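Asks: Quick one: sequence plus predicted model below, questions after.
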Amino acid sequence: MARRRRGLPVNGVLLLDKPAGLSSNYALQRARRLFQAQKAGHTGTLDPMATGLLPVCFGEATKFSAHLLDADKVYRTRVELGAITDTGDAEGEVVERRAVPRLTEADVEEVLERFRGEIDQVPPMYSALKHQGRKLYELAREGKSIERAARRVKVYDARLLSLADTAFELEVCVSKGTYIRTLAEDIGQALGCGAHISALRRLATGSFTTEGMLTLDALEALPGQAEREAALLPVDVLVDHLPRLEVDAVAATRLNHGQSVRVEAGELAEGETPRLYRAGAFLGLGAVTGPQEVAPKRLLSTVAD
């Protein structure tokens, strides 16, 4: 007999403004407790030092969270020059200090240009990537260093916001898998003085921005469950970049039973993944398997026949 899941069947997406000092998982669990939700997951880890946008998926939304893991991100960061730390940020130990040359905005812009576009980046030891089943940061804390292969990432834009004597602020738009700490370290090396970050804030993930974000304190201040759930975005916002396909009640029932259906698929080509709706209600995702034929791919379990 299956165990009954504790909590409420909450479904939707919360745009959480993660505070500094909390791990993404700890922030997630606090949000889950506030909503008394049966199931929750986040869509991309933020370092404990980092703040900003952490989309949290509840219930059925967790089925589609992978679409945000692959999304581009926007960050604002403060880069401190002249000191290299073992973690790449201000929470680590300084392992080397160097003199900082007198830099102009033109000097920094010249170096930033080298990091725009596709670049190779070696992931940091202080990361959640795994080696032989263990997270790299666990090995790093034991004083171990594992050789890591460089990965191809993309920096769509790196915009200089301000420049002081030994620091500058930067706003970057990057592809998935890009480490801002490593980017700052590499820029520091190119400037000849080394660098680490002292602040990091995520401003966007895919189509989501800081608009509508809520802090844990703001959620806690809401009077009740109904008000908290009203703050959630609907599940299908996670896949609103995919084409939309309406089906009738008969087709919806067949899809829900795992069967393919004949539909008017319009311009959809074989292999595409449409969002499926019946009378405006989101059903989940389908897969175009042939001319005018769609099979179920990932449906909501709450869909009624």
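Replies: Received, thanks. Quantities reported herein were computed from a predicted structural model and do not represent experimental measurements.
Asks: Please make it C-alpha for all contacts and neighbour counts, starting now.
Replies: Will do.
Asks: Which stretches in the stretch 51-200 of the chain count as helices?
Replies: With helices called from DSSP state H, counting those that start in this stretch, the stretch 51-200 of the chain shows them at 66-69, 105-114, 136-141, 180-191.
Asks: out of those helices, deepest packed?
Replies: With neighbours taken as mean count of other Cα atoms under 10 Å, the helices of the stretch 51-200 of the chain reach their highest mean count in helix 180-191, at a mean of 21.
Asks: quick one: that one to chain centroid distance?
Replies: 22 Å (Cα atoms, centre = their mean, to the nearest Å).
Asks: how far off helix 105-114 does it point, in degrees?
Replies: An angle of 120 degrees separates the directions of helix 180-191 and helix 105-114 when computed by axes from the mean of the first three to the mean of the last three Cα atoms, to 10 degrees.
Asks: So what touches helix 180-191?
Replies: Identification of contacts with helix 180-191 by Cα atoms under 8 Å, 6 or more residues apart in numbering yields 79, 81-82, 84, 88-89, 108, 111-112, 115, 121-124, 194-197.
Asks: Dump the helices of the stretch 51-200 of the chain to TSV, plus distance to residue 43.
Replies: Conversion of those to TSV gives the following (distance: least, Cα to Cα, whole Å):
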stretch	distance to residue 43
helix 66-69	5
helix 105-114	28
helix 136-141	20
helix 180-191	17
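Asks: Looking at those helices, spot the one closest to residue 291.
Replies: With Cα to Cα, the closest approach to residue 291 among the helices of the stretch 51-200 of the chain belongs to helix 66-69: 25.6 Å.
Asks: Would you mind pulling up the elements that that closest one packs against?
Replies: With contacts taken as 3 or more Cα pairs under 8 Å, 6 or more residues apart in numbering; DSSP states H and E, helix 66-69 sits against no other helix or strand.
Asks: let's bring in a second model and compare:
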Amino acid sequence: MRSAPPTPTMSSDTNLISDAPVEAVGATADARAPRVRIPRRPVHGVLMLDKPLGLSSNDALQKVKRLFRAEKAGHTGTLDPLATGLLPICFGAATKFSQVSLEADKGYRATLQLGQTRVGGDREGEVIAERPVVCDRAAVEAACARFTGLISQLPPMQSALKHNGKALYEYARAGVTVERQPRQVTIHRIDIIEWQAERPDLLVVDVLCTKGTYIRTLAEDIGEALGCGAHLAGLRRIVSGPVDLRASVTLAALEAMDEAARDACLRPVDVLLADWPAVQLGEADAARFLSGMRRRIVHADAEHVRVYGPDGRSLLGGAHVKAGELIADRLLSPLEVRALRRD
């Protein structure tokens, strides 16, 4: 069970919600009706949520946060309501490392409808044009290969990028198009999962890419490269950094569980750091490291390392190594370290 005694309230960051210890629910139109108060509790760990279709990332976060009665929680990167799949939810101490997942590479399974372009590049938009799909497997492979590596993308108007303090999708809803600047992203790999000559208008691909990649734009670009156009008919996130869907749980499954079963679904705080080298410190060095002091260690320079105490299991925080010095980047509090040690 990933719970611990109450800890001091922490300041909130982007996508982090820090509530009071209790929450009132079940209020009715009658102001005199009794209010049921659900006590909040400190929870530490990471939940691999399989987000359902039609739910925003923030709505999913709020539902999960209430189910766990958690004091503090945050998600690790917005997933569009029209997309499903992996949405890591961080609780307590894990929220300190949510930025790691935000910056990590992502993997998606995308379903492209070839031969039809739509407003906004997805299935919700009105049809703009329809063209015949005339291609073979070699052409599809060549089109995918063309967009592998470092590429330039024009952010879609349906994106959350800001222009003069307002999200682009707000302009799009008002029928206004604003000038955008291309952005460079890296597509590490595009694997063709499904394409058949008997039904050439359906293409399913797995895409591994850097953060900030617009898959709907990629779908449109592949369609144009094939000469028939395309839109994104479905999107599912399957990878985020070192974690994937295999350990995920659906919202419906969580709602059917009792609290103990939900707690058993939580992964350790350091699961998001699994691809970082590990450094173990002795007792004296661990105490000094937690106070923010640099420590001399025998280790090659490294941009990121995860640091543990003498037992090799108690996470102390994240750091980097330069010229033999271990320099803290993100530290857990002593209360958090003790709480994780009891889990």
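Replies: Nice, thanks for sending it over. The shown structure was predicted, so the numbers you read here are calculated from the model rather than taken from an experiment.
Asks: ok, back up a step: and residue 160 of the first structure, which of the helices of the stretch 51-200 of the first structure is closest to it?
Replies: Each of these was scored for nearness to residue 160 of the first structure using Cα to Cα, and the closest is helix 105-114 (7.3 Å).
Asks: Next, the mean deviation of that closest one compared to the second structure.
Replies: With mean Cα distance after the TM-score superposition for the first structure, helix 105-114 of the first structure departs from the second structure by a mean of 1.8 Å once superposed.
Asks: That helix corresponds to what range in the second structure?
Replies: Following TM-score structural alignment, the partner segment of helix 105-114 of the first structure in the second structure covers residues 137-146.
Asks: Strands of the stretch 51-200 of the second structure, start to end?
Replies: With strands called from DSSP state E, counting those that start in this stretch, the stretch 51-200 of the second structure shows them at 72-75, 83-91, 106-114, 116-118, 127-130, 149-153, 162-163, 166-167, 183-196, 199-209.
Asks: Can you tell me which of these is most buried?
Replies: For the strands of the stretch 51-200 of the second structure, average neighbour numbers computed from mean count of other Cα under 10 Å are highest in strand 72-75, which has a mean of 28.
Asks: distance from that strand to the first structure after superposition?
Replies: Its aligned residues in the first structure lie a mean 1.3 Å from strand 72-75 of the second structure after superposition (mean Cα distance after the TM-score superposition for the first structure).
Asks: which bit of the first structure covers that strand?
Replies: Here strand 72-75 of the second structure aligns to the first structure at residues 39-42, judged by TM-score structural alignment.
Asks: which residues are contacting the matching stretch?
Replies: Under the criterion Cα under 8 Å, 6+ apart, residues 9-10, 24-25, 28, 32, 54-59, 62, 65 lie in contact with stretch 39-42 of the first structure.
Asks: try 10 Å this time
Replies: With Cα atoms under 10 Å, 6 or more residues apart in numbering as the test, stretch 39-42 of the first structure has contacts from 5-14, 16, 24-25, 27-29, 31-33, 54-63, 65-66, 68-69.
Asks: Quick one: closest of the strands of the stretch 51-200 of the second structure to residue 330 of the second structure.
Replies: Of all the strands of the stretch 51-200 of the second structure, it is strand 83-91 that lies closest to residue 330 of the second structure, at 15.2 Å by Cα to Cα.
Asks: Between strand 106-114 and the closest one, find me the angle.
Replies: Computed with the same axes, to 10 degrees, the direction of strand 83-91 of the second structure lies at 160 degrees from that of strand 106-114.
Asks: Quick check: strand 83-91 of the second structure compared with the first structure, mean distance?
Replies: Compared with the first structure after fitting, strand 83-91 of the second structure has a mean deviation of 0.9 Å; criterion: mean Cα distance after the TM-score superposition for the first structure.
Asks: Apply the buried test to the contacts of stretch 39-42 of the first structure and list what passes.
Replies: A residue is treated as buried here by neighbour count (16 or more other Cα atoms under 10 Å); on that basis the buried members of the contacts of stretch 39-42 of the first structure are 10-14, 16, 24, 27-29, 31-32, 54-63, 65, 68-69.
Asks: hmm, back to that, nearest approach to residue 247 of the second structure belongs to which of the strands of the stretch 51-200 of the second structure?
Replies: Each of these has some distance to residue 247 of the second structure by Cα to Cα; the shortest is strand 83-91, at 9.5 Å.
Asks: Mind checking what secondary structure the residue lying farthest from the centre of the first structure has?
Replies: Within the first structure, the residue lying farthest from the chain centre (Cα atoms, centre = their mean) is residue 250, at 36.7 Å. Going by DSSP: H, G, I helix; E, B strand; the rest coil, the secondary structure assigned to residue 250 of the first structure is helix.
Asks: how close does it sit to residue 239 of the first structure?
Replies: The gap separating residue 250 of the first structure from residue 239 of the first structure is 24 Å, by Cα to Cα, to the nearest Å.
Asks: Next: residue 104 of the first structure.
Replies: As for residue 104 of the first structure, its distance to residue 239 of the first structure is 43 Å (criterion: Cα to Cα).
Asks: same deal with residue 61 of the first structure?
Replies: Residue 61 of the first structure is 10 Å from residue 239 of the first structure, by Cα to Cα.
Asks: Then residue 229 of the first structure?
Replies: Summarising the geometry, the distance separating residue 229 of the first structure from residue 239 of the first structure, computed by Cα to Cα, is 20 Å.
Asks: Give me the more crowded residue out of the two.
Replies: More neighbours sit around residue 239 than around the other of residue 229 of the first structure and residue 239, counting by other Cα atoms under 10 Å; the figures are 20 against 16.
Asks: Please give me every residue in contact with that one.
Replies: Contact criterion Cα under 10 Å, 6+ apart gives 61, 64-68, 273-275, 284-285 as the residues in contact with residue 239 of the first structure.
Asks: how about 8 Å then?
Replies: When contacts are counted by Cα under 8 Å, 6+ apart, residue 239 of the first structure touches 64, 67, 275.
Asks: Just give me the match in the second structure for it.
Replies: Under the alignment (TM-score structural alignment), residue 239 of the first structure pairs with residue 273 of the second structure.
Asks: now do residue 268 of the first structure
Replies: With TM-score structural alignment as the matching criterion, the partner of residue 268 of the first structure in the second structure is residue 300.
Asks: In contact with the aligned partner of residue 56 of the first structure in the second structure, which residues are there?
Replies: For residue 56 of the first structure, the aligned position in the second structure is residue 89, judged by TM-score structural alignment. Listed by Cα under 8 Å, 6+ apart, the contact partners of residue 89 of the second structure are 46-49, 61, 73-76.
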